[in-house]
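Undergrad: Provided below for reference: sequence and predicted model.
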Amino acid sequence: MTATKVLISGSSVAGPALAYFLHRDGYEVTVVERAPDLRDSGYAVDFRGAAFDVLEEMGILSEVREHDTRMGGTVLVDEEGAEIGRLPAEAFAGELEVPKRELTRILHRVTAGDVTYVFGDSISALTQHASGITVEFERGATREFDLVFGADGVYSKVRRLAFGPHAEALRHLGLSGAGFSTANHLGLRRSGILQHGRDTAIFLLSTGDADRLTVSLSFSTASPALDRRPRHEQEQAVRTAFAGRGWQVPRLLEAMSEADDFSFASTCQVHLDRWSSGRIALVGDAGYCAAPTSGMGTSQALIGARTLTRALASAVGDHAAAFAAYEAELRPYVTENQAIGQETAATMFGGGGTGPADTRSA
């Protein structure tokens, strides 16, 4: 019997996790990733609840724990940098926190021998027909697959091609921010500093690398439009938002322009009436991002991948029934997480919120 051929777009967390379980169940799996190699960016990700069961089922929980950042608490400061309070480590780090690059490497290592990875390419067109899906790529040759899964993040290419424009799925929660690293001139050791006000927030932390300081500069925005703009426009928006601020701000703004790991993202959720279309389904942030403010991005991706594969295993040969079961089981969990993300974002600035638009869990 010929194995079912599936294509997964995205090699961050949801994609490799889905690839692992699908291969285990006998599928022939290909993962396509637009980046030229494994992404070495991203800060730290945390795990909560049932995500530990997924890591254990994959046989990697012990290895993931070896990379625990062992983050301590976060000091709250006023505009002059004077301490005004403290937050426990769990406020940001969950039950376990590891650098995202380490999780990505582990997931790739445990799947690379069984799964075909194609880096430096992306899907350009999807055409469904009675027996499968014709997939066109930006660089590679056109191929046929039985099923296609989008695990390619908030700005999912699969979702745009199969479900519609990003604007129809994204719900902006009012925050955007720049992230980068610089020299640890504050001497932080596995700890953080947070300063937040009505419209801006600064989050500084040092995790495993004692010489580097991770910086998050967040501010209120009306839309996620800046996400797609050139870096110089994003930097200018940050400078405008933080203009006239004292304490560490001038030094941080200077370091921002010099950073080679600069990133920019808005705090958005993905809301869809359905997570599948014919032979195509979405998993993780591509289908139901709860926003970094929920603290559930990585856990939701892992749990979503396992839930989808279990549904496929229970409805052998009937992908429509499997996709329906997957959504029915997971949607209540996602709805709860999205409510947390919305509530946290709503109280972020000037309303007693507990932190900035932290991108570590996304």
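TA: Arrived safely, thanks for sending.

Undergrad: Could you use CA atoms for every contact and neighbour count after this?
TA: OK.

Undergrad: now the end-to-end length of stretch 107-116.
TA: End-to-end distance for stretch 107-116: 13 Å, by Cα to Cα, to the nearest Å.

Undergrad: For it, buried residues please.
TA: The neighbour-count check on stretch 107-116 (16 or more other Cα atoms under 10 Å) flags 107-108, 110-111, 115 as buried.

Undergrad: do you know how far the residue nearest to residue 80 when sequence neighbours are not counted is from residue 83?
TA: Distances taken as Cα to Cα, 6 or more residues apart in numbering put residue 247 closest to residue 80, at 5.4 Å, once the chain neighbours are dropped. Residue 247 sits 13 Å away from residue 83, going by Cα to Cα.

Undergrad: Residue 109: what secondary structure?
TA: Here residue 109 is recorded as helix under DSSP: H, G, I helix; E, B strand; the rest coil.

Undergrad: and the helix or strand hosting residue 253, what does it pack onto?
TA: Under the criterion of DSSP states H and E, residue 253 resides in helix 249-258. Here helix 249-258 touches strand 170-183, helix 231-241, going by 3 or more Cα pairs under 8 Å, 6 or more residues apart in numbering; DSSP states H and E.

Undergrad: For the ones you listed, give me JSON lines that also has mean neighbour count and distance to residue 94.
TA: Putting those into JSON lines (neighbours: other Cα atoms under 10 Å; distance: least, Cα to Cα, whole Å) gives the following:
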{"stretch": "strand 170-183", "mean neighbour count": "22", "distance to residue 94": "20"}
{"stretch": "helix 231-241", "mean neighbour count": "16", "distance to residue 94": "28"}
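
Undergrad: Use this one as the comparison:
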Amino acid sequence: MGGTVLVDEEGDEIGRLPAEAFAGELEVPKRELTRILHRITAGDVEYVFDDSISALTQHGSGVTVEFERGGTREFDLVFGADGVYSKVRQLAFGPHAEALRHLGLSGAGFSIANHLGLRRGGILQHGKDTAIFLLSTGDADRLTVSLSFSTASPALDRRPRHEQEQAVRAAFAGRGWQVPRLLEAMSEADDFYFSSTCQVHLDRWSSGRIALVGDAGYCAAPTSGMGTSQALIGARTLARALASAGGDHAAAFTAYEAELRPYVAENQAIGQETAATMFGGGGTGPAGA
């Protein structure tokens, strides 16, 4: 099948969305993209795993970076590309609550066996406060599952998995159709993740010698469908600006932001509209996380 089938609470079809509504012709799993990017850059880039930045101190010629495990090092520039809950942004720009905007949704994701026999298509069921999305992409034997529900804040993002699962079960309690099977599979999934639909809004994406890239600086929310693409385009734009600036990082950061902001604004508008369409999300107030 192609496209996405809309179903009611009994699983009966009530409409269809085109294939491009949730995915394009080509979809690369994030884990595979990460492996590809690592493979083609490993010879030129030093990767440090299992560590985190604990402090950033700027001075005239660079940035002193303190690591939790790796001591202290000096860098000319620092780029935070560490996601919605960016440690770099927190240290250089302020608390998460000042940047995050919660759009009213949270949810769990995981994969299961494709017991429905879907082929490059999906099934979407949504009501006032919950939404179920089942999607088959490149792996015909697996289904990607998304169980979303209304929330007032993204606080669950930072809670243990068992609390996140409890919240999902409470939101979908008493539901029929595929729900009991999905909830059972959720607890057994080894690829479980939980996230809220948030955006990042900042007046600027750089501070001195520190700049932000991707979700850390301008997340458009999962409902935009542009997270990875926007991050890669942002990284390319920043690299091009730096290459053209002749060593003037301030000029490069200004050019980067001027070029990219209109594109980000469009994607963030899509993210808000989609969240509102699903079941009344789309709020733009502080996340409070």
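TA: Thanks, I have the structure now. Being a predicted model, the structure only gives us computed values, none of them experimental.

Undergrad: one step back: of the helices and strands packed on helix 249-258 of structure 1, which is nearest residue 351 of structure 1?
TA: Minimum separation from residue 351 of structure 1 across those (Cα to Cα) falls at strand 170-183, 13.6 Å.

Undergrad: check the fit of the closest one onto structure 2 and give the mean distance.
TA: When structure 2 is overlaid, strand 170-183 of structure 1 sits 0.7 Å from its aligned residues on average, using mean Cα distance after the TM-score superposition for structure 1.

Undergrad: Structure 2: matching residues for the helix or strand just after that strand?
TA: The first helix or strand that comes after strand 170-183 of structure 1 along the chain, using DSSP H and E, is strand 191-196. Structural correspondence for strand 191-196 of structure 1: residues 121-126 of structure 2, per sequence alignment.

Undergrad: tell me the average deviation of the matching stretch from structure 1 after fitting.
TA: Mean for stretch 121-126 of structure 2 is 1.1 Å (mean Cα distance after the TM-score superposition for structure 1).

Undergrad: ok, back up a step: now which residue in structure 2 aligns to the residue nearest to residue 80 of structure 1?
TA: In structure 2, residue 247 of structure 1 lands on residue 177 (sequence alignment).

Undergrad: Residue 237 of structure 1 too?
TA: Matched by sequence alignment, residue 237 of structure 1 corresponds to residue 167 in structure 2.

Undergrad: Distance of that match relative to residue 122 of structure 2?
TA: 24 Å.

Undergrad: Pull up the aligned stretch in structure 2 for the longest helix seen in structure 1.
TA: The longest helix of structure 1 (DSSP state H) is helix 319-346. Using sequence alignment, helix 319-346 of structure 1 lines up with residues 249-276 of structure 2.

Undergrad: Flag every buried residue along the matching stretch.
TA: So, applying 16+ other Cα under 10 Å, buried residues of stretch 249-276 of structure 2: 249-250, 252-253, 255-257, 264, 267-268, 270-276.

Undergrad: what's the burial count for the residue lying closest to residue 172 of structure 1 once chain neighbours are set aside?
TA: In space, not counting the residues next to it along the chain, residue 172 of structure 1 is nearest to residue 268; the distance is 4.4 Å by Cα to Cα, 6+ apart. Using other Cα atoms under 10 Å, residue 268 of structure 1 is surrounded by 26 other residues.

Undergrad: do the one 3 residues further on as well
TA: Counted with other Cα under 10 Å, residues neighbouring residue 271 of structure 1 total 18.

Undergrad: That one -> structure 2?
TA: Taking sequence alignment, residue 271 of structure 1 has residue 201 as its aligned residue in structure 2.

Undergrad: likewise residue 256 of structure 1?
TA: Match for residue 256 of structure 1 (sequence alignment): residue 186.

Undergrad: now residue 108 of structure 1
TA: Under the alignment (sequence alignment), residue 108 of structure 1 pairs with residue 38 of structure 2.

Undergrad: Tell me who's in contact with the residue nearest to residue 67 of structure 2 when sequence neighbours are not counted.
TA: Of all residues not flanking residue 67 of structure 2 in the chain, residue 53 sits nearest, at 4.4 Å (Cα to Cα, 6+ apart). If you count contacts by Cα atoms under 8 Å, 6 or more residues apart in numbering, residue 53 of structure 2 has them with 65-68, 87-88.

Undergrad: By neighbours, which of those residues wins?
TA: Top of the contacts of residue 53 of structure 2 by neighbour number is residue 88, holding 25 neighbours under the definition other Cα under 10 Å.

Undergrad: Confirm that it sits in a strand.
TA: No. Residue 88 of structure 2: not assigned to a strand; according to three-state DSSP it is helix.

Undergrad: so it makes contact with residue 96?
TA: No. Using Cα atoms under 8 Å, residue 88 of structure 2 is not in contact with residue 96, being 10.7 Å away.

Undergrad: coming back round to it: wait, which of the helices and strands packed on helix 249-258 of structure 1 is closest to residue 76 of structure 1?
TA: Of all those, strand 170-183 sits nearest to residue 76 of structure 1, with 18.8 Å by Cα to Cα.
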